[in-house]
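My questions are about this predicted structure, shown below with the sequence.
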Amino acid sequence: MDTYALAVQQLKKAIENAIEKAISNGELPHAEAAPFIIETPADRSHGDFATNAAMAGAKAFRMPPFKIAQAITSNLDLEGTMFDRFETAGPGFINFFLGTEFYSAVIREILANPEAYGRSEYGRDEKVMVEFVSANPTGPMHMGNARGGALGDCLAAVLDKAGYNAWREFYVNDAGNQIEKFGCSLEARYLQIFKGDEIEFPEDGYQGEDIKDLAKEYADLNGDSLVNVSAEERKKALVDFALPKNIEKMQADMEKYKIFYDKWFFESELHKSGAVKAVVDLLTEKGLTYEKEGAVWYKNKEVLTQKLLKEGKSQKYIDNLELKDDVLIRQNGNPTYFTADIAYHKNKFDRGFTTLIDVWGADHHGHVMRMKGAMDAIGYDGDKLNVVLMQLVKLVKDGELVKMSKRTGKAIQLGDLLDEVPVDSARFLFNTKEANTQMDFDLDLAVSQDNQNPVYYVQYAHARICSIFKSLAKEGISPRECTDAELALLTAPEEKELINHLASYTNEIISAAKDYDPTKVTRYVTQLATLFHKFYNACRVKGEEEGLMQARLALCNCVRAVIKNVLTMFNISCPESM
């Protein structure tokens, strides 16, 4: 168990023992104590930890919280814990202050195995799939994919660190309506090369320059060989030529972005295997489909109404949602995207993943409830499907918004972004804002090499520590293991604040994993860099008495280790000099 968790466990047990003792000696009435929390106060001057046990027990004990707090504290024994004192505050909060043993234990824990620090068994090796980006392969990836890539990849890294068996997957929509549209767009651009403007471009076709480039590339290689063949043969030849090129470019962009998937899953595999038809048959067997106007429909409204009623939602609430049924098989006999998506998520569960996490754009919010309901409908637990909805990204340069227009082919592509912005900056900056908030991505900030750029700021803290050790090494001074008495010398407020922050790292990883929010760890390491610079400015390392110098070197080593730990986890470089 890590030092932080051990301290919390010790404190919880001490409080529970104090309540039991207060009940047995009559200071508190006989009653079942209410659950209480132990938390870290925003202002550590009020204590390193605090509990609401007195307030939580007011109803059960039928006493004012302050009186309960007095009863608890009069029976509180901190012997054998990492705490050396406590005090009551306000209406009944009890605050606790850590002793030197805690601070020494944190440093020893980190230095014992720096690379493993922060790792826990919280996830119990549960198989979790994180599916992210999954961009349409009919065109280049864009800014939204850049954000989704950083969030998804770093979320998987956090889950892994928290003890889950995390799997990264990219779902390639290489079948269905968008591929048909892709083929029609390529066909029109190809024929325009040889027949000019007499060939009209489809009104709903893909307008990007990439379509023209792919059609021209085929024409340059194969001439007019497709001009006089059937439309179906022409479209198939063009798609078979262009689609692998697009997918290869997507894979190259992801690798450039330092994202490596465990699997690229192709939608076409679902169709070839019969999985899409099988899911329609399964829903039909369950009485959840019907035919109307030549199409097969899914009783989405019925399924979701029953689900919401079971959850305690009112009929009025449900009516306001204006739920509708969904088409599974179109009149032309082709399955919809929704049908393939049900089959794909069924496939995920069938492969043994017990929790599914999808990172989707916020425009897919209406799809979340439908997909959860569909999982329930086919016999799986829809609540095991979790969707992280990601808001839009705005690109800013020189304080001005950079307009993006996918329809006119002027979108900012992921590849272009990574040509202009260091990958480290992109991965870090996209992880500074929670997925559910809109984000301005500042190009000037991303390329700047100063403390305004958060990744530079964190990397600089690491490099600064490395330079301290290099400088001392030139003078023949090397770090060594410290005694308890030497570590007990770390009593300055800046030192204690820094060690407290280091101690919370494992807990922060677990919190980020529970909330599917890797930005918590980015903020954590940024704050760690801030606290280190504060310590560095307040506490000399070189020139102090040898014991204190070694203790401070040990603390520096811990900070260096945790910064490297976070940056390595997020696949961001960790320079030793800058």
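Ah, there it is.

rest of the way, CA atoms for contacts and neighbours
Noted.

which residues of the stretch 1-150 of the chain fall in strands?
All strands of the stretch 1-150 of the chain, identified by DSSP state E, counting those that start in this stretch, fall at 38-39, 49-51, 83-89, 93-98, 127-131.

between the third one and strand 93-98, how many degrees?
Taking axes from the mean of the first three to the mean of the last three C-alpha atoms, to 10 degrees, strand 83-89 and strand 93-98 form an angle of 160 degrees between their directions.

which SS class is residue 302?
For residue 302, the secondary structure call by DSSP: H, G, I helix; E, B strand; the rest coil comes out as helix.

Neighbours of it, how many?
14 (other C-alpha atoms under 10 Å).

For it, give its distance to residue 503.
Using C-alpha to C-alpha, to the nearest Å, one gets 50 Å for the distance from residue 302 to residue 503.

what's near enough to touch the residue nearest in space to the middle of the chain?
By C-alpha atoms, centre = their mean, the chain has its centre lying nearest to residue 155, at 3.1 Å. With contact set as C-alpha atoms under 8 Å, 6 or more residues apart in numbering, residue 155 has these partners: 130, 513, 516, 517, 518.

With respect to residue 79, which of the residues you listed is nearest?
Nearest to residue 79, judged by C-alpha to C-alpha, of the contacts of residue 155 is residue 513 at 33.7 Å.

which one's the longest helix in this structure?
helix 231-256 (DSSP state H).

ok so, going back, of all the strands of the stretch 1-150 of the chain, which one is nearest residue 14?
Nearest of the strands of the stretch 1-150 of the chain (C-alpha to C-alpha): strand 83-89, 10.3 Å.

Contacts made by that closest one with the rest, please.
By C-alpha under 8 Å, 6+ apart, strand 83-89 touches 7, 11, 47, 69-70, 78, 94-99, 102.

how about a cut-off of 6 Å?
Strand 83-89 has contacts (C-alpha atoms under 6 Å, 6 or more residues apart in numbering) with 94, 95, 96, 97, 98, 99.

List the buried residues for that strand?
Residues 83, 86, 87, 88 are the ones in strand 83-89 that count as buried (16 or more other C-alpha atoms under 10 Å).

for comparison:
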Amino acid sequence: MNIFKDFETRIRNVVEAIVRGRNEGPVDLEKVTVEPPRDPAHGDLATNAAMVLAKPLKLRPRELAVIISGHLSADSDVESVEIAGPGFINMRLKQTFWTAHLKSLLVAGADYGRGQATGRKINVEYVSANPTGPMHVGHCRGAVVGDAIANLMAFAGNEVTKEYYVNDAGAQINVLAHSAFLRYREALGRSIGEIPAGLYPGDYLKSVGAALAIKYGDRLEGMDEAEWLPIVKDFAIDAMMMMIRDDLKALGIRHDVFFSERTLHAGEPGRIAEAVEDLREKGFIYTGTLPPPKGQLPEDWEDREQTLFRSTEVGDDMDRPLIKSDGSYTYFAADVAYFKDKFDRGFDEMVYVLGADHGGYVKRLEAVARAVSGGKAELDVVLCQLVKLFRNGEPVRMSKRSGDFVTLAEVVEEVGRDPVRFMMLFRKSDAPLDFDFQKVTEQSKDNPVFYVQYAHARAHSVVRQAAAEGISPPEAAALTEEALAGLTDEGEVGLIQKLAEFPRVIQSAAQAKEPHRLPFYLYDLASMFHAQYNRGKDLPDLRFVKVDDPKLTEARLALVLSVASVLASGLRLVGAEAPEEMR
């Protein structure tokens, strides 16, 4: 249960009763919010209801706050109501409310915080690295962010498809094929000298060349380029995608769909032509010229008549070329066809996770969404800033395997999947991230992933300690208000209140596409749990296991298991393990 949404509903019911009593017309209640106060000393919940509704109700904010507070004071779960400043309302809830919520958490178990099914189909496309080599650490952040967003949106109640767009058409694939062919000749024992400029130099292509030599012998050498190029191209793409899938698997990522760009170009007239024609029928296509943009000219700009998308009518900064003067499609035309394909597949919302260097694509993609779907589908673009690697504070730049960048596989192999996934989320995606190999593996409070996982392991250690004393956790369904009544210490109540924030964190992180909110929350929860555990070292009466008071111990074990359950759920959504023991 999301207690904040629950109290939003209660407050809106109160306001509707006030409106009826004053014979006022309908009032928009969408801006009414309930959230934790910034200062816990002010109460358990805070609402802006009086501030946002005073004007439409023709009352002063504080005057309306007094009226609303009178109704809330009659709520059986509310201990007290206070008005702060010009009209903010703070509430304190009764102890019985918190213990009842703790029981509902334990009964829900792994489903605590899960949203009700929305019926919305959401496509989250992420990674989509060109299949020209192994994934590097720059891809890593987008991969983790996209996967976490998809996990959160699914847990929030949506039907989510995880998708990878395979850029297997275009000039870079020809470069890949020529690079692989060079390594093929090398595998046959031919001298290839220095890798020519413009080709991919990494050692990872040696295995591709060797595999080509095993399969085809020297037959490819005797073919014209027009014959061997498509053979090598297909072979190299398959090899690269196998490598990329292995990299993603090491990171714990599995996509539901791998969508090939080449399928958009295939057939007659082809899906790109169909997408352009669809826009034409909707009045978004015309023939004309574009003025040169300021700064560096993009590759698809031409000073001659082209087929243009009237994207400025749907929010873009400038109209976009779709068909060049020579009749070939621009790269952006494939983007239009790809979005239309998603829309035709029935998705209500499309999320694109892109690198920060794609910031210029945001408005044009949003324009495509409005034009193609007629405003029926939502589109969100999440940008991920660069990751800088450090070891003991010194920059890490080069990779033996790739030749000019650090691969994702090398990072995961050195520090493990969990630190990589957790730390890639431990900062907002649009802010640069420093990743230090040493810091993410040290066992201290300064290493967030260790600190959170250690809290989960410590919780299970407490349960094992109680079991050694012959005390077992009570069954969740059998818990009574009386059994939990002993949880009155401020640290215990604070933990329950923090646990109650979890459903709100899930919903807000999913809605805002900001997965960093979850590891931040997990770190705060772990910190509170460790603090309460340490208080028991100084104050024996606060220890989770009190051998001389089995009933109180059972209540505290219920709290400890609740903490463990939420930490495990959060770590699972992050994509990290929740160990029960750590040595």
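Arrived safely, thanks for sending. Quick caveat: nothing in here was measured; it's all calculated off a predicted structure.

Overlay the chains and give the TM-score.
Scored against TM-score structural alignment, normalised by the length of structure 1, the superposed chains reach a TM-score of 0.87; 553 aligned residues with a C-alpha RMSD of 3.0 Å.

For the buried residues of strand 83-89 of structure 1, work out which two are farthest apart.
Maximum distance among the buried residues of strand 83-89 of structure 1 (C-alpha to C-alpha): 14.8 Å, for 83 and 88.

before we move on, back to that, quick check: which helices or strands does the longest helix of structure 1 pack against?
Using 3 or more C-alpha pairs under 6 Å, 6 or more residues apart in numbering; DSSP states H and E, the elements in contact with helix 231-256 of structure 1 are helix 177-195.

Give me the contacts around the helix it packs on.
Helix 177-195 of structure 1 is contacted by residues 199, 201, 205, 206, 211, 212, 215, 235, 239 when judged by C-alpha under 6 Å, 6+ apart.

Superposed on structure 2, what's the mean shift for the very next helix or strand once past it?
Per DSSP states H and E, helix 177-195 of structure 1 leads on to helix 209-222 as the next helix or strand towards the C-terminus. Helix 209-222 of structure 1, aligned to structure 2 and superposed, deviates on average by 4.5 Å (mean C-alpha distance after the TM-score superposition for structure 1).

Need the counterpart of residue 113 of structure 1 in structure 2.
Under the alignment (TM-score structural alignment), residue 113 of structure 1 pairs with residue 108 of structure 2.

between the contacts of strand 83-89 of structure 1, which has the most around it?
Taking other C-alpha under 10 Å to define a neighbour, the member of those with the most is residue 94, carrying 26 neighbours.

counterpart of that one in structure 2?
So residue 94 of structure 1 corresponds to residue 89, using TM-score structural alignment.

Show me the helices in the stretch 401-550 of structure 1, by range?
Secondary structure of the stretch 401-550 of structure 1, counting by DSSP state H, counting those that start in this stretch: helices at 414-420, 423-429, 443-447, 454-474, 484-487, 493-503, 505-514, 519-538, 546-569.

Adding distance to residue 23 of structure 1 and mean neighbour count, write those helices out as TSV.
Output for those, formatted as TSV (distance: least, C-alpha to C-alpha, whole Å; neighbours: other C-alpha atoms under 10 Å):
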stretch	distance to residue 23 of structure 1	mean neighbour count
helix 414-420	64	16
helix 423-429	52	22
helix 443-447	59	18
helix 454-474	50	19
helix 484-487	38	17
helix 493-503	34	20
helix 505-514	32	20
helix 519-538	40	19
helix 546-569	43	21
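
Output these as CSV; include the columns distance to residue 181 of structure 1.
Shown next, in CSV, are the helices of the stretch 401-550 of structure 1 (distance: least, C-alpha to C-alpha, whole Å):
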stretch, distance to residue 181 of structure 1
helix 414-420, 23
helix 423-429, 32
helix 443-447, 34
helix 454-474, 41
helix 484-487, 68
helix 493-503, 53
helix 505-514, 39
helix 519-538, 37
helix 546-569, 40
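
wait, what's in contact with the aligned residue in structure 2 for residue 493 of structure 1?
Using TM-score structural alignment, the equivalent of residue 493 of structure 1 in structure 2 is residue 490. Residue 490 of structure 2 makes no contacts at all, as judged by C-alpha under 6 Å, 6+ apart.

Check residue 106 of structure 1 too.
Residue 106 of structure 1 sits in contact with 3, 503, where contact means C-alpha under 6 Å, 6+ apart.

which SS state does residue 360 of structure 2 fall under?
helix.

Tally up the residues packed near it, please.
Neighbours of residue 360 of structure 2 under the rule other C-alpha under 10 Å: 9.

Tell me, how many residues neighbour the match of residue 113 of structure 1?
Residue 108 of structure 2: 16 neighbours (other C-alpha under 10 Å).

ok, it - contacts?
So residue 108 of structure 2 contacts nothing (C-alpha under 6 Å, 6+ apart).

Just give the nearest non-adjacent residue to residue 386 of structure 1, would you?
Distances taken as C-alpha to C-alpha, 6 or more residues apart in numbering place residue 357 nearest to residue 386 of structure 1, at 4.8 Å, with adjacent residues excluded.

where does the aligned partner of the one you found in structure 2 land in three-state SS?
Aligning on TM-score structural alignment places residue 357 of structure 1 opposite residue 351 in structure 2. The three-state assignment at residue 351 of structure 2 reads strand, by three-state DSSP.

I'd say residue 351 of structure 2 and residue 124 touch.
Yes: assessed by C-alpha atoms under 6 Å, residue 351 of structure 2 is found in contact with residue 124 at 4.7 Å.

so where is the longest helix of structure 1 in structure 2?
So helix 231-256 of structure 1 sits over residues 225-250 in structure 2, by TM-score structural alignment.

how near is residue 425 of structure 2 to residue 486 of structure 2?
Taking C-alpha to C-alpha, one finds residue 425 of structure 2 at 37 Å from residue 486 of structure 2.

repeat for residue 516 of structure 2
Counting by C-alpha to C-alpha, the separation of residue 516 of structure 2 from residue 486 of structure 2 is 35 Å.

Likewise for residue 315 of structure 2?
If you go by C-alpha to C-alpha, the gap between residue 315 of structure 2 and residue 486 of structure 2 works out to 59 Å.

next one: the match of helix 231-256 of structure 1 to chain centre, how far?
Remark: stretch 225-250 of structure 2 is offset 28 Å from the chain centroid, using C-alpha atoms, centre = their mean, to the nearest Å.

Give me the mean distance between it and structure 1.
Its matched residues in structure 1 lie on average 1.6 Å from stretch 225-250 of structure 2 after superposition (mean C-alpha distance after the TM-score superposition for structure 1).

Mind listing what's buried along that stretch?
Neighbour-count burial for stretch 225-250 of structure 2, counted by 16+ other C-alpha under 10 Å, picks out 228-229, 232-233, 235-237, 239-241, 243-248, 250.

In contact with the aligned residue in structure 1 for residue 523 of structure 2: list those residues for me.
Structural alignment (TM-score structural alignment) places residue 523 of structure 2 against residue 526 in structure 1. Residue 526 of structure 1 sits next to residue 458 when contact means C-alpha under 6 Å, 6+ apart.
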